[in-house]
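Colleague: let's see this in three dimensions:
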Amino acid sequence: MSLPPAPTDAGKAPDHPRRSQFALLRQRRFLPFFLTQFGGACNDNLFKNALLVLLVSGAVAGERVDTLVNLAAGLFILPFFLFSPLAGQLADKYDKARMIRWIKLAEIMIMVLAALAFQMRAWGPLLALLFAMGTHSAFFGPLKYAIIPQHLHAEELVAGNAQVGMGTFVAILLGTIGGTLLAGRPDPAAGIGAAIILVALLGWFASREIPAAPAAAPGLPLDWNPLRQLVALYRGIAPQRTVFFAILGISWFWALGASYLTQMPHFAMSVLGGTPPVIALLLSVFVVGVAAGALLCARLSGPRIEIGLVPLGAIGLSLFGLDLSQAAAMVAAGTQRLGPLALSEHLPMLRVLTDILLLGLSGGLYVVPLYAHVQAHTEPDRRARAIAFNNILNALFMVAASLLGILLLGVAGLGMPGFFLTLALLNTAVAALLFARAPEFLSGMRASMARRTRRR
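Modeller: Next comes the predicted model:
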């Protein structure tokens, strides 16, 4: 079924003709928030990737590189486990717009210190600041998705989430490429420092224009024990079956996306025989696909939350993942390194690019309705804590995806085609479990198809 518009804090929008999907970007209740979250996602990845590139490019002793790289990855994600429960409580207890501004001020201070540490090549402090940036993101996460229903009408939830999803992936791409390019310059410290401080400042200036978002649960007592709060979050969400399984579906999306994005550089170089620009091409194609899928979801949904698009996206993730594994198996890495233009002249390569694009598009169709469903069907005074629980699961699933990559590629020596095949089969299994336990998604797809057939 297609769920009717659920009430949100902004109430019902006045009747109006069908507007452009980007109409929200012209409104103060959305644009400053969009720019703020875009800058945060960009800076996270700019800082992290610049640091990782410097670590692996000979800036530190060779025997320490693997240790520091793995430590960096762990330090960034650890705060999501430690602080998400508290972050969700604070986001429900206090004005969200004001909290966002405080978090953006903290980001500026972190980035100023990081710029100094880059100049001094102080790797220990940089790792500590990476942990601080992960903490910043852990506290921002519940605010990011809980504030949307306070400022948007019920009919705008899907469009708002689509644009946030599009913006997040584009920001991740820009930060990843920007951090890599800046770290590859002859004197990288000055450029990296200037970029991360500038992005942080722009994010803070944008946050100053976010309208007030009053506390949903001002009398909430704070529980500082993350484990006890995690259990409480699970007990509060698990009885809401479709919300709980929507959260699990979102976490699986992030695990799957992390698996593909993490392995793209290795796939581009070792399987496709590409040059470094090919890595940027593959990442860009995937991100363009996700952005297009998110916008297509908003277009198909209109003012409703079309949970029937979730099975459609899941089917695409499996089918195009299977085809990517077959296309990858057909492509043998040659001795000659190929650039992006040469790569596009080969039909098997075009098949690979098409599969990656459609994987991203399927992911956008899949995840946007899930976020909107969680927002619309969670009580306003518990919404941020539900998002915090989702963020914890996202981090857990991405760590599991990283371990799966290590086991299959490093220990079992499976190879990239086999790895992509495994991801597609796992997605099929997860989707089957999700839709068996929450059949509303499948019935939503059938109802949506029947409704569109009748319109014709």
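
Colleague: going forward, measure contacts and count neighbours with C-alpha atoms only.
Modeller: OK.

Colleague: please name the residues that touch I210.
Modeller: I210 sits next to 28-30, 32-33, 97 when contact means CA atoms under 8 Å, 6 or more residues apart in numbering.

Colleague: give me that answer again for 10 Å
Modeller: If you count contacts by CA atoms under 10 Å, 6 or more residues apart in numbering, I210 has them with 28-36, 96-98, 100-101, 151.

Colleague: all helices for the stretch 51-200 of the chain, in order.
Modeller: Assigned helices in the stretch 51-200 of the chain, in chain order: 62-93, 96-120, 123-146, 148-151, 157-183, 188-207 (criterion: DSSP state H, counting those that start in this stretch).

Colleague: neighbours around the closest residue to E156 other than its chain neighbours, how many?
Modeller: Excluding the flanking residues, the one nearest E156 by CA to CA, 6 or more residues apart in numbering is P303, at 6.3 Å. Other residues near P303 come to 18 when the count uses other CA atoms under 10 Å.

Colleague: for burial, what's the neighbour tally of L414?
Modeller: L414 sits with 15 neighbouring residues when counted by other CA under 10 Å.

Colleague: that one: what's it in contact with?
Modeller: 405, 407-408, 420, 422.

Colleague: roughly how far apart are it and G339?
Modeller: Relative to G339, L414 is positioned 26 Å away (CA to CA, to the nearest Å).

Colleague: likewise for A238?
Modeller: Taken as CA to CA, the span from A238 to G339 is 49 Å.

Colleague: which one's more surrounded, these two?
Modeller: Neighbours per residue (other CA under 10 Å) separate A238 from G339, with G339 holding more: 16 against 12.

Colleague: list the contacts of the closest residue to that one other than its chain neighbours.
Modeller: Computed as CA to CA, 6+ apart, the closest residue to G339 that is not its neighbour in sequence is T275, at 5.5 Å. By CA under 10 Å, 6+ apart, T275 lies in contact with 265, 268-269, 336-340, 343.

Colleague: give me that answer again for 6 Å
Modeller: By CA atoms under 6 Å, 6 or more residues apart in numbering, T275 lies in contact with 337-339.

Colleague: would CSV of those residues with distance to T428 be doable?
Modeller: Shown next, in CSV, are the contacts of T275 (distance: CA to CA, whole Å):
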residue, distance to T428
R337, 35
L338, 33
G339, 34
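
Colleague: now the second one, please; I'll put the structures next to each other:
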Amino acid sequence: MSQFTLLGRRRFAPFFWTQALGAFNDNAFRSAMVALVSYRMALPQSDVSLYNNLAPGLFILPYFLFSASAGQLAERFEKTRIIRYVKLFEILAMMLAAYGFITHHLLLLLCVLFMMGMHSTVFGPIKYAILPQALKPFELVGGNGLVEMGTQMAILIGLIAGVQVMQIADGGSHYSAAMTIGIAIVGYFASRLIPAAPATAPDLKLNWNPVSETMRVLRITRESHAVFNAILGISWYWFFGTLVLAHLPMYASIDLGGDASVYTTVLVLFSVGTGIGALMCEKMSGRRVEIGLVPLGAFGLTVFALDLYLRGPVAAGVHGRNWSAFLLAAGSWRIVLDLTLIGVFSGFYVVPLFAFVQARTKADRLSRVIAGNNILNALFIVTASLFGLVLDRVGLSVPQVFLVAAVLNVVVAVYIFTLVPEFLMRFITWILVNTLYRIRVEGMKHLPEEGAALLVCNHVSFMDPLILMASLRRPARFVMYYKIFKIPLLHFVFKTAKAIPIAGQKEDPAVLQRAFEDIDEALANGELVCIFPEGGLTRDGQLAPFRAGVEKILQRRPVPVVPMALRGLWGSVWSRRDSMLGRARLPRRFRARIELVVDAAAPAAQMDAAVLQDRVQALRGDLA
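Modeller: The predicted structure is shown next:
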């Protein structure tokens, strides 16, 4: 089922259009106001510069003042009711904006800009916290991808529409007023169709002190080490994006020699690329929260920002050419490719991070964590703006600014991936498995969404744990032979995934005993544990007798048991098919097709080694 089917479901579609229309109106209003100040009013250039620089600050200020309170409201009350109040507030703001547009009342327009910042601040925690309530876990990445795509397209169209409508010769102000009010009204009626999203913390005591509540929200945000570093990654994305996007107008004008249409083309390339990358995340991740895409995204951002620097100016001495002349100019294809792929890799980078935060945060505090994320995002955006001004003052060209962004991205990525090795581990796993295999998964619906369970699978190759890591929707602790656990490079992956090494009684009784203790502790903590009861890789492609260790585990901790089977791996270079001949086996085909079949969970009381062996044998069939 494609992620696009969500656009036909009431549990998602009305919310999607509500947030997209809100993003459109935010940007249409802001760009219309800038166009009014810059082109329709006879103001001194100093006043124009003042208003244009003041506007972003006024819009971002509410994120610092009200994000913590917005997070509380989203936890305490039913979310769709808040959304409808927010949309009514937007209609009121646009009515005031209409008067400001028509009368050219700049002070009123600046007040409306602050109000729209409040609108976005209150809506922000709901925007991402409502998705886990509306979507199934396997839809989370696809839903986030659609929201990111919709937001990017809405921002782009809003920016263009705001400028173009305001510049209509006769009545631009009136048309702008009508457009923004009309979109706000349509957004309100769309919000009326959003299904109820119950409060996740109805007993939460509200704290209206913005300072103390902001500190509390940031403390909550820091409670999970992995989630907080994912939020830092999202905030860095906003820093990187702000630094690059703020310099695109100068880049289009000076380095590309273009007019306003070239700047619009550059924005279109970046936004469309981001939308494409966001939508590709579901397919590339196998419909699971795959943070292995994040290092790939970071790598792409650096490579293509660096290439923009290396390409340098392409229009020395040329000025005022339009978008078609730019696209037809020699060497422009490389600029087009770089800008589009920066957008694509932005999608790879940010969509899995948002899905990761949603999946790893408890429902009764997700809105406040998102609020904390928004506070940090705003801080990074402001810092990026100031940093960009400093780079401009010291005389760096726009390509040199892109170089600085690329280098800083490497430093920050290494820092984050060092703090949270899980990101790099997932990247290595994703690359290895998706390079070597095409995996078909059947029955993943049987995997419990929460709570402890023992996963039991046949063991065909050294790659089995990596294949399962790449396929299961929830993290699992793998019990594996201690010599496989120590394989170079893979040792980092297994250790980071908290795999449990095990040895035979005669090899190392201490390692064996420690393994049983770790397994029991993991199950007691509500985790998934995966074991290979054959005790080693199959030597003939057939299922070896299951050992009694599985019964010992279930006697000590009777949790649900989920039988699984891998198909199609026997005969691969990582199996033991030719070991008796003393030679390695080369892969017969690139990206071989393999299968993982998951059966329904069964109570521990119904399971023993013999029954489990029969269940796994039936799942595996004749396809070893």
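
Colleague: would you mind finding the match for the residue nearest to E156 of structure 1 in structure 2?
Modeller: Counting by TM-score structural alignment, P303 of structure 1 corresponds to R287 in structure 2.

Colleague: mind checking the SS state of that match?
Modeller: Here R287 of structure 2 takes the coil state, with states given by DSSP: H, G, I helix; E, B strand; the rest coil.

Colleague: my guess is it meets F138, correct?
Modeller: Yes. Between R287 of structure 2 and F138 there is a contact under CA atoms under 6 Å: 5.4 Å.

Colleague: aligned against structure 2, show me the partner of D223 of structure 1.
Modeller: Matched to structure 2 by TM-score structural alignment, D223 of structure 1 sits across from N207.

Colleague: which part of structure 2 lines up with stretch 104-116 of structure 1?
Modeller: The aligned range for stretch 104-116 of structure 1 is 87-99, by TM-score structural alignment.

Colleague: over to stretch 31-39 of structure 1?
Modeller: Counting by TM-score structural alignment, stretch 31-39 of structure 1 corresponds to residues 13-21.

Colleague: got it, and stretch 66-81 of structure 1?
Modeller: Mapped onto structure 2 using TM-score structural alignment, stretch 66-81 of structure 1 spans residues 49-64.

Colleague: got the buried residues for that stretch?
Modeller: Buried positions in stretch 49-64 of structure 2, judged by neighbour count with 16 or more other CA atoms under 10 Å: 51-52, 55-64.

Colleague: can you give me the strands in structure 2?
Modeller: 437-442, 453-457, 476-481, 500-502, 528-531, 561-567, 592-598 (DSSP state E).

Colleague: determine the angle, from 0 to 180 degrees, between the last one and strand 561-567.
Modeller: The one in question is strand 592-598 of structure 2. 160 degrees (axes from the mean of the first three to the mean of the last three CA atoms, to 10 degrees).

Colleague: name the residues of strand 592-598 of structure 2 that are buried.
Modeller: 592, 594-598.

Colleague: that strand packs against which elements?
Modeller: Helices and strands touching strand 592-598 of structure 2, by 3 or more CA pairs under 6 Å, 6 or more residues apart in numbering; DSSP states H and E, are strand 437-442, strand 561-567.

Colleague: okay, these, which one's buried deepest?
Modeller: strand 561-567 (a mean of 25; mean count of other CA atoms under 10 Å).

Colleague: over in structure 1, find the residue span that one aligns onto.
Modeller: Aligned by TM-score structural alignment, strand 561-567 of structure 2 falls on no residue of structure 1.

Colleague: mind checking what I197 of structure 1 lines up with in structure 2?
Modeller: Match for I197 of structure 1 (TM-score structural alignment): I181.

Colleague: contacting residues around that match?
Modeller: So I181 of structure 2 contacts M94 (CA under 6 Å, 6+ apart).

Colleague: one more time with 7 Å
Modeller: I181 of structure 2 makes contacts with 91, 94-95, as judged by CA atoms under 7 Å, 6 or more residues apart in numbering.

Colleague: and for S173 of structure 2?
Modeller: 101-102, 166.

Colleague: please apply the same query to L35 of structure 1.
Modeller: 203, 206.

Colleague: related to what we said a few turns ago, from the contacts of I181 of structure 2, which is closest to F29 of structure 2?
Modeller: Taking CA to CA as the measure, F29 of structure 2 sits nearest to M94 out of those, at 8.3 Å.

Colleague: I'd say T121 of structure 2 and P62 touch.
Modeller: Yes. Counting by CA atoms under 7 Å, T121 of structure 2 touches P62, with 6.4 Å between them.

Colleague: and the gap between V266 of structure 2 and L337 of structure 2?
Modeller: The gap separating V266 of structure 2 from L337 of structure 2 is 11 Å, by CA to CA.

Colleague: of the two, which one has the most company?
Modeller: Higher neighbour count among V266 of structure 2 and L337: V266, with 21 against 17, using other CA under 10 Å.
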